[in-house]
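> Starting from these lines, generate the structure:
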Amino acid sequence: MRLLLHTGLLAAIGIGLTGSPVVADITTTINPASNRGSWEGWGVSLAWWGKIFGTRSDLADIFFTKNLVSYSGSTLPGLGLNIVRYNAGASSSNSINGTTMASNSILSSRKIDGYWIDWTSSSPSSSSWSWGVDTNQRNMMALAKARGVDRFELFSNSPMWWMCSNHNPAGASDGGENIQSWNIANHAVYLATIAKYAHDNWGITFTSVEPFNEPSSSWWKSTNNQEGSHFSIATQTQVISALRTELNNRGLSSTAVSASDENTYDLAVSTWNSFNSTIRGKIGRINVHGYQQTSGRRDLLYSAASAAGLKIWNSEYGDSDATGTQLAQSLLLDFSTLHPTAWTYWQAVDGSGWGLITGDVEAGSLSSATKKYFVLAQFTRHIREGMRILDSGNSAVAAAYDATNRKLVIVAANFNSGQYINFDLSKFSQPSTNGAAVARWSTHLTSSEQYASYSDTVMSGTKFWSYFDQNTVQTFEVNNVSL
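The predicted structure is shown next:
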């Protein structure tokens, strides 16, 4: 038997709770000398569900607290997300000297009102700016902050429609570049102005601004049902440089420019390698999307980021697998190979398996939580901000250390036949104590078990073990551990 995506580990023999011998198919040895960064947190993008459900305090409780929340006839363990990605809109319905946004196929829930509605003035206090739009998405951001969210990122799917060659924020007709050359600098002005206004008027300090969304991809066409825009490498370079300048000019030098939110790990490597050293020096963090799922050279992107002294965020992940299997596999690979310091989900509310909560955003209707929700809870409720990420030597096991509380957190998954897994803490200076209780939580991906807690696991010397049914994710918290 083997654990999916992990081979070549020796079997280990331990003693079961009943005193009988237990043969473990896998032994995972956590390395306390490793350090893959301090965890910055878990997050979610507010577009598009925030526009429709931005007044729902119960959803804010579910996503942004660790409370037990009553919802739809059940009780959900809050995910405790601490990162919000706020989408700067690209649409408006006003007319500028007879010019209006081009008719398009963007769904109403995905058509985000932008603040700079009139090109005649860049002054945020002028009538060219409308700061009263997008109230719901902004309200959800405020609800999130009130519940403890402490990291905010501003991102853009498209320049304002009037900056686009065809005045359509869904994209160009052929999927090519759509921003007008004379508006490249204005796109940077737009985002920097929002960041400054949010700081001064909303009580929101954006820790980073991402000016693109999958910019190198060519599927951003005028017939799309969402805002989007292709940017060539040359134009990305201009925008990054201009945005850094505009943020600095507004006293926001500590706000990082993140880039480039490419769709895949491999494309992110290609884009990064295309930037010269000057542009790389203006980027404060590498953002990447996780739509390559379990494929792609995560290791190459990590090597590039490490060489530049930059952190990586998996800034957008989503899939249509409601069981959470694909999420667990991809996320565990991120921990073992990409080494991000933060991870954010795309659509918290959506249908067809994409949402953590099932819902029809366009219709404004909500349903129950998916199994994927509970799988994600195994990670978000236990691996917390400020923990040190450790190497496990196993691509299906994530480990984090809480120095303040001297606690080791392990999240592991098994997708093949049922088996025992041993966890070896012998390399720690204090691997807890013999006989100490190890808290355990379990989510079965294909049965009724959602997020169940157990008190049936103990340390045996420097090890502990647990039986994993097929398609199971489990979390363990071990106290009194010293590196």
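> going forward, measure contacts and count neighbours with C-alpha atoms only.
Noted.
> Roughly how far does the nearest residue to S392 once chain neighbours are set aside sit from G435?
Spatial nearest neighbour of S392, excluding adjacent residues (CA to CA, 6 or more residues apart in numbering): I30 at 4.5 Å. Separation of I30 from G435 (CA to CA, to the nearest Å): 19 Å.
> Who has more neighbours out of these two?
Neighbour tally, I30 and G435, criterion other CA atoms under 10 Å: the higher count belongs to I30, 24 against 13.
> residues contacting that one?
By CA atoms under 8 Å, 6 or more residues apart in numbering, the residues touching I30 are 390-393, 399, 423-425, 427.
> So among those, which ones count as buried?
The neighbour-count criterion (16 or more other CA atoms under 10 Å) marks 390-393, 399, 423-425 among these as buried.
> just the strands in the stretch 101-250 of the chain please.
151-156, 208-210 (DSSP state E, counting those that start in this stretch).
> How far does the first one sit from its chain's centre?
Going by CA atoms, centre = their mean, to the nearest Å, the spacing between the C-alpha centre of strand 151-156 and its chain's C-alpha centre is 11 Å.
> Kindly report the same for the shortest one.
Between the centre of strand 208-210 and the centre of its chain there are 14 Å (CA atoms, centre = their mean).
> Equivalent analysis for stretch 103-120, please.
Distance, centroid of stretch 103-120 to centroid of chain: 25 Å (CA atoms, centre = their mean).
> Could you do stretch 171-183 as well?
Using CA atoms, centre = their mean, the offset of stretch 171-183 from its chain centre is 28 Å.
> now for that stretch, what's the gap between its first and last residues?
Using CA to CA, one end of stretch 171-183 lies 15 Å from the other.
> again, but for stretch 322-340
From its first residue to its last, stretch 322-340 covers 24 Å (CA to CA).
> Now show me the structure for the sequence below, then we'll compare the two:
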Amino acid sequence: MKLINLILCGGLALSFCACSDTPSGESTKRPAGQDPDPKPTPEPGGDDNVVSPTPSFTLNNRTVAVNTAKTYQEMEGFGASDCWLPNKIGTYWGGNRLQIARWLFSKNVSSDGQPQGIGLSMWRVNLGAGTEEAGDAGGVDNINNRAESYLQTSGSYDWKRCNGQQYFMQQAKNNGVEKFVLFSNSPLVQYTLNGQGRSDNGGSANLKDDCYTPFAEYMAEVAKHFTLEGYNISHISPVNEPQYNWDGRDQEGSGWQNTEVARLTRELDKALQSRSLSTKILIGEAASWEYTYKGNNNRENTINAFFDPASEAYVGDLGHIEKAIAGHSYWTFDNWNHMRDIRAKVKTSADARGIKVWQTEWSMLDKEPSELGGSYDDVSEFDIAQYMSRIIHNDITVAGCSSWSYWTAMSVERYGQKNRFELIKTTPAGGNYSDDFTAEGNAVATPNLWVLGNYSLFVRPGYRRVDLTLDESKDFFGTAYIAPDNTRLVLVITNYDKERGISLAMDAPKDAKSVYTYTTTATKQMKQAQFNLKDKVFVDPASVTTIVYNF
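Below is the predicted model:
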């Protein structure tokens, strides 16, 4: 492919390659989230005769400019988890389970330009503690939050268990999901101190002292099995929200001390090494961002606990450790300034240790944010979804997250919760308050799905965030990303103005071949539009919009 020249930006240069355009309405040559064959990313300051694209927009006396020569983090994936209903739905449902999988994983675009799904690049798979097999004795009263394990009481493995979870894993693989992350909420019930998947051990691990090695061996063995089945088990996350005691009966969980987490991590590192697996260990899963950088007890300040060589819990030198801290965005999003202040502190602490940041779990668990626009009773489902875009934006731009995942991919709405806890709303055949998912039910894609899709479908693993200059506020903000082969530039813009759309008066990149937008509003679901390169690109009122330049 021939090299093409792009407009000058501050005297800096990058090499770009031409690629075929996406014909309007054609889904087979280039799906929305699928890139051409990857090519090596040119070294900075490459061919001085080839320069980087810098679309410059003028809107309402504001200037927006992209500088691809100024880069930030490489993006590693957008995902969601399979807790807990996917095991039931994947086992018992028929056509609707396939539709759910299509919404989550498909990268295809229909003939009318409508994306069929959001093309998640990461799927988080729950390694259950065996509370499903244990029944009432397992300590989890909510029957739909019980989870199976693969280890039988005899000590042998039954790989036919977790059938519904495996259905969605297979669908994810079929649709090209790049990474699978195995995560654990609790040790297996046969390894716990109380024989249950919830804890009576306070802030310490609900794990027998002689079971650290067997539990690590179990997680590594599951990773080995699915690796041999053709899944890229990129990571194992061995603990979840260790700052909580998990003494309730609604779901699996255990508290952990940092030193206990480190002990388990060292055992898991050895178990992975003995199986010659390349799987990395993702550590942290802090219940709130603040636990990653502050506090002095043995359950807090996880960045320094795990990555300061002087710490008793230091694991940064292990061969399988991912040099990253994982945290959850709960409890830290009441308003724009507060969420940015906290996330800036996360980045400062992570940068000091030379590690990356992953946001691995969020839903709108908290009391309604003060800037949401009203109580949960008063706001719309799109209001909730659009507020999520503020969180994604600040996690990426302020905390520096290179990966972002939603919590439960599917759940059921009860008690007027609207779409606070799921991407896809599922209803059992017996209605919202039925716990029986063994018969075919209904499924509806919520605005959360499509807003997340404005990022996940287009910002693929390996894309790098580049500089986007604009008059940023809580009501107007955006990010920009360049493909690793430099053939695609992606902008994600959020406009909160409910009355006024924005026309972006701009000079398109000189050698751009096409420009598309994908718009999500209260009535649009990533609706595609193609613009003439000489025309103004329009951003709808109250929208999240992805702008895609193809070169």
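> what lines up against the residue nearest to S392 of the first structure once you look at the second structure?
Superposed on the second structure with TM-score structural alignment, I30 of the first structure falls opposite V66.
> Over to K51 of the first structure?
K51 of the first structure maps onto N87 in the second structure, by TM-score structural alignment.
> just Q238 of the first structure next, same as before
In the second structure, Q238 of the first structure lands on R263 (TM-score structural alignment).
> neighbours around its match, how many?
Counted with other CA under 10 Å, R263 of the second structure comes out at 16.
> For it, give its distance to F306 of the second structure.
R263 of the second structure sits at a distance of 11 Å from F306 of the second structure (criterion: CA to CA).
> Over to I547 of the second structure?
Distance of I547 of the second structure to F306 of the second structure, computed by CA to CA: 39 Å.
> now S91 of the first structure: how far from N157 of the first structure?
From S91 of the first structure across to N157 of the first structure, the span is 11 Å (CA to CA).
> sorry, back to before: check which helix or strand covers the match of K51 of the first structure.
Using DSSP states H and E, N87 of the second structure sits in helix 86-92.
> quick one on the thing from earlier: rebuild the buried ones among the contacts of I30 of the first structure as TSV, extending it with secondary structure.
Shown next, in TSV, are these (DSSP: H, G, I helix; E, B strand; the rest coil):
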residue	secondary structure
L390	strand
D391	strand
S392	coil
G393	coil
A399	strand
F423	strand
D424	strand
L425	coil
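> you'd agree the match of I30 of the first structure is in a helix?
No - counting by three-state DSSP, V66 of the second structure is not found in a helix; it is strand.
> burial measure for the aligned partner of N225 of the first structure in the second structure, as a count.
Taking TM-score structural alignment, the alignment pairs N225 of the first structure with D250 from the second structure. Number of residues near D250 of the second structure (other CA under 10 Å) recorded here: 16.
> now the residue most central in space within the second structure, what's its secondary structure?
Geometric centre of the second structure, nearest residue: S405, 2.0 Å, by CA atoms, centre = their mean. Using three-state DSSP, the structure places S405 of the second structure in strand.
> Quick check, it in contact with W362.
Yes - at 6.9 Å, S405 of the second structure and W362 qualify as touching, with contact defined as CA atoms under 8 Å.
> hang on, the earlier thing: of the buried ones among the contacts of I30 of the first structure, closest to S74 of the first structure?
A399 (30.2 Å; CA to CA).
> which one is the alignment partner in the second structure of the closest one nearest to, not counting chain neighbours?
Aligned counterpart of A399 of the first structure in the second structure: A480 (TM-score structural alignment). Spatial nearest neighbour of A480 of the second structure, excluding adjacent residues (CA to CA, 6+ apart): L491 at 4.3 Å.
> Likewise for P238 of the second structure?
That would be S184: by CA to CA, 6+ apart, it lies 5.2 Å from P238 of the second structure.
> Give me the neighbour count for the one you found.
Counted with other CA under 10 Å, residues neighbouring S184 of the second structure total 20.
> can you check the one 3 residues further on too?
Using other CA under 10 Å, P187 of the second structure has 33 other residues around it.
> hmm, back to that, so who does the match of K51 of the first structure touch?
Residues near N87 of the second structure by CA under 8 Å, 6+ apart: 162-166.
> Please render the residues you listed as a markdown table that adds distance to A445 of the second structure and neighbour count to the earlier fields.
Below are the contacts of N87 of the second structure laid out as a markdown table (distance: CA to CA, whole Å; neighbours: other CA atoms under 10 Å):
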| residue | distance to A445 of the second structure | neighbour count |
| --- | --- | --- |
| C162 | 24 | 22 |
| N163 | 23 | 18 |
| G164 | 19 | 21 |
| Q165 | 19 | 23 |
| Q166 | 21 | 19 |
